[in-house]
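Peer 1: after the sequence you'll find the predicted model.
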Amino acid sequence: MLSWFIETGQSGLDECRLMLVPARRSSDALASIGWSAEVPLPLLCALLRSWEDRFGARIVAVLGSELHVSVARPPVNAEHANLLALEHVLSTADNIVDDPPTPFPEYAMDLLGRTCWSFWWD
């Protein structure tokens, strides 16, 4: 995942710190640390828990109001990708809903085989 940050030119890496969070599941980590962004945290944690079970999704980085997730088993068919894309919209993340305004079918198909998901809230 670190190589993805470097390859995509993500900023803020120089300010990153390693943190071990006492949580049974990756999806519970945000609530455990009291993370705050413009998102309903219980909804986001529920979505993350579902993605963890279905796709092997794990939180790998939190940078301010950005969340980065590594995905072990990304969707491989259009039906799963469409459902997942709708769930990404439900996350209320600004990069999914507003920036950039990607047409829903295009966004859903882009999730096929994708092993890194990123979300941010302004």
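Peer 2: Received it, and whenever you're ready, just let me know what you need.

Peer 1: hey, let's count contacts and neighbours off CA atoms from now on
Peer 2: Will do.

Peer 1: if I look at the residue of the chain most remote from its centre, how far off is residue 106?
Peer 2: Each residue of the chain has a distance to the centre, and by CA atoms, centre = their mean the biggest one is for residue 14: 20.9 Å. Distance of residue 14 to residue 106, computed by CA to CA, to the nearest Å: 33 Å.

Peer 1: now residue 4
Peer 2: Distance from residue 4 to residue 106, counting by CA to CA: 22 Å.

Peer 1: now do the helices in this protein.
Peer 2: 2-7, 29-33, 41-55, 78-90, 94-97, 104-110 (DSSP state H).

Peer 1: reformat those helices as JSON lines; add distance to residue 117 and mean neighbour count.
Peer 2: Listed next are the helices of the chain as JSON lines, based on distance: least, CA to CA, whole Å; neighbours: other CA atoms under 10 Å:
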{"stretch": "helix 2-7", "distance to residue 117": "11", "mean neighbour count": "10"}
{"stretch": "helix 29-33", "distance to residue 117": "16", "mean neighbour count": "15"}
{"stretch": "helix 41-55", "distance to residue 117": "11", "mean neighbour count": "17"}
{"stretch": "helix 78-90", "distance to residue 117": "10", "mean neighbour count": "17"}
{"stretch": "helix 94-97", "distance to residue 117": "11", "mean neighbour count": "18"}
{"stretch": "helix 104-110", "distance to residue 117": "11", "mean neighbour count": "15"}
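
Peer 1: below is an additional structure, to be compared with the one above:
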Amino acid sequence: MTFSFLAEPRMMRRNFLAALIAGAAAILGGKAQKGRATTGQLGGDAQDSSSTELVEMRQKLRAALPYECVTVAGGDALSEWKRLHDLGQGWPVIIGDDEALDRIAEQYSLDDPAMLPPSAHPSASLPKTAAEIIAAADGVNVPAALRQFWQDEYGDDEEADAMPAEGSWPSSTSNAQPGFTIASDVLTGKAFPRVHILLIPTPHSYEVPAYLRWGNWNACPSPEIHVAALRYWHHRYGAELIGLNGDTINMRASRRPSTKAEALNLARDQFYYCADIVYQGTETLAPLAAGLMDSDWWFFWWD
């Protein structure tokens, strides 16, 4: 079983800034089509304006990330992560390449009215602080909240996929857990030439989504649910967040489930948390459960 979605890049809500600027440039060029614009539709001045505004916006968003950033070769990402972790000066999280860093920066400021044009968020309020998100996570009851989240996302959709079957236990788990993916190109498997690592001011990896305001788009849980779920799994399995980009989380567990029954329960909870790893990945629960017994790496991806 392969994760076919790894080869299918998609346009998502957190990429809307490029579309917003391109749309504005299209209007400047007098050639907008159904609210969308392509490079071929824009006049030279509009293209230059769009490109300049996009570069400036990306620089502004990166500058708004208040965390130290260390850049290394992709092949050195894990060794550098360990070095930074051992220094004890915050939790290092591997972000990925330049595009991944831009996505993280976009999401961090997505709901910040000070960072976006007024027309993008005419009535936006200030985003929650990390402390507020962590406090809210204290009231999230995991794993019950994960099942409720899945029901809220898919329960009222008549066309949504149903609860997946348990399926057959696989003879091989080589494709059930992709492993550490953040520092490499998912199409070629080659490490990125350069990878960014952010130092988050917390000793707890499960608090990283709060500091990055990560989540709450499409079928991805809110930051509060991420914090609660990751904390729950940290206490039970020693799971730590190692890498995170615009739509993917890589975790590493120090304790694996010891029985098939325990692994299936964990797989079910992970499905509630991130249905796409089954709906668009393993298809049934047993391959995911088997992978959790055979690998320390956990993989989550949201469409």
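Peer 2: Sure, I can see it. Remember, predicted model here, so these are calculated numbers, not experimental data.

Peer 1: how about residue 115 of structure 1, what's its match in structure 2?
Peer 2: Under the alignment by TM-score structural alignment, residue 115 of structure 1 pairs with residue 296 in structure 2.

Peer 1: now the lengthiest helix in structure 2: which residue numbers in structure 1?
Peer 2: Ranked by residue count, the top helix of structure 2 under DSSP H comes out as helix 44-64. Alignment note (TM-score structural alignment): helix 44-64 of structure 2 is unmatched in structure 1.

Peer 1: what's the following helix or strand after that helix?
Peer 2: Sequence order places strand 68-72 as the next helix or strand after helix 44-64 of structure 2, per DSSP states H and E.

Peer 1: give the equivalent position in structure 2 for residue 77 of structure 1.
Peer 2: Applying TM-score structural alignment, one finds that residue 77 of structure 1 aligns to residue 259 in structure 2.

Peer 1: give me every residue that touches its match.
Peer 2: Going by CA atoms under 8 Å, 6 or more residues apart in numbering, residue 259 of structure 2 touches residue 293.

Peer 1: how close does it get to residue 266 of structure 2?
Peer 2: For residue 259 of structure 2, the distance to residue 266 of structure 2 - CA to CA - is 11 Å.

Peer 1: what's the answer for residue 255 of structure 2, then?
Peer 2: 12 Å.

Peer 1: what do you get for residue 198 of structure 2?
Peer 2: Residue 198 of structure 2 is 29 Å from residue 266 of structure 2, where distance means CA to CA.

Peer 1: against structure 1, where does stretch 101-110 of structure 2 fall?
Peer 2: Taking TM-score structural alignment, stretch 101-110 of structure 2 hits no residues over in structure 1.

Peer 1: ditto for stretch 132-147 of structure 2
Peer 2: With TM-score structural alignment applied, stretch 132-147 of structure 2 matches no range in structure 1.

Peer 1: gap between the two ends of that stretch?
Peer 2: Start-to-end span of stretch 132-147 of structure 2 (CA to CA) is 23 Å.

Peer 1: neighbours around the equivalent of residue 100 of structure 1 over in structure 2, how many?
Peer 2: Aligned by TM-score structural alignment, residue 100 of structure 1 pairs with residue 281 of structure 2. Neighbour count of residue 281 of structure 2, defined by other CA atoms under 10 Å: 21.

Peer 1: leaving out sequence neighbours, find the closest residue to the aligned partner of residue 52 of structure 1 in structure 2.
Peer 2: Matched across to structure 2, residue 52 of structure 1 falls on residue 234, judged by TM-score structural alignment. Take residue 234 of structure 2 and drop its neighbours on the chain: the residue closest to it by CA to CA, 6 or more residues apart in numbering is residue 240, 6.2 Å away.

Peer 1: contact partners for the residue lying closest to residue 23 of structure 1 once chain neighbours are set aside?
Peer 2: Spatial nearest neighbour of residue 23 of structure 1, excluding adjacent residues (CA to CA, 6+ apart): residue 29 at 5.6 Å. By CA under 8 Å, 6+ apart, the contact list for residue 29 of structure 1 reads 21, 22, 23.

Peer 1: done for today, thanks.
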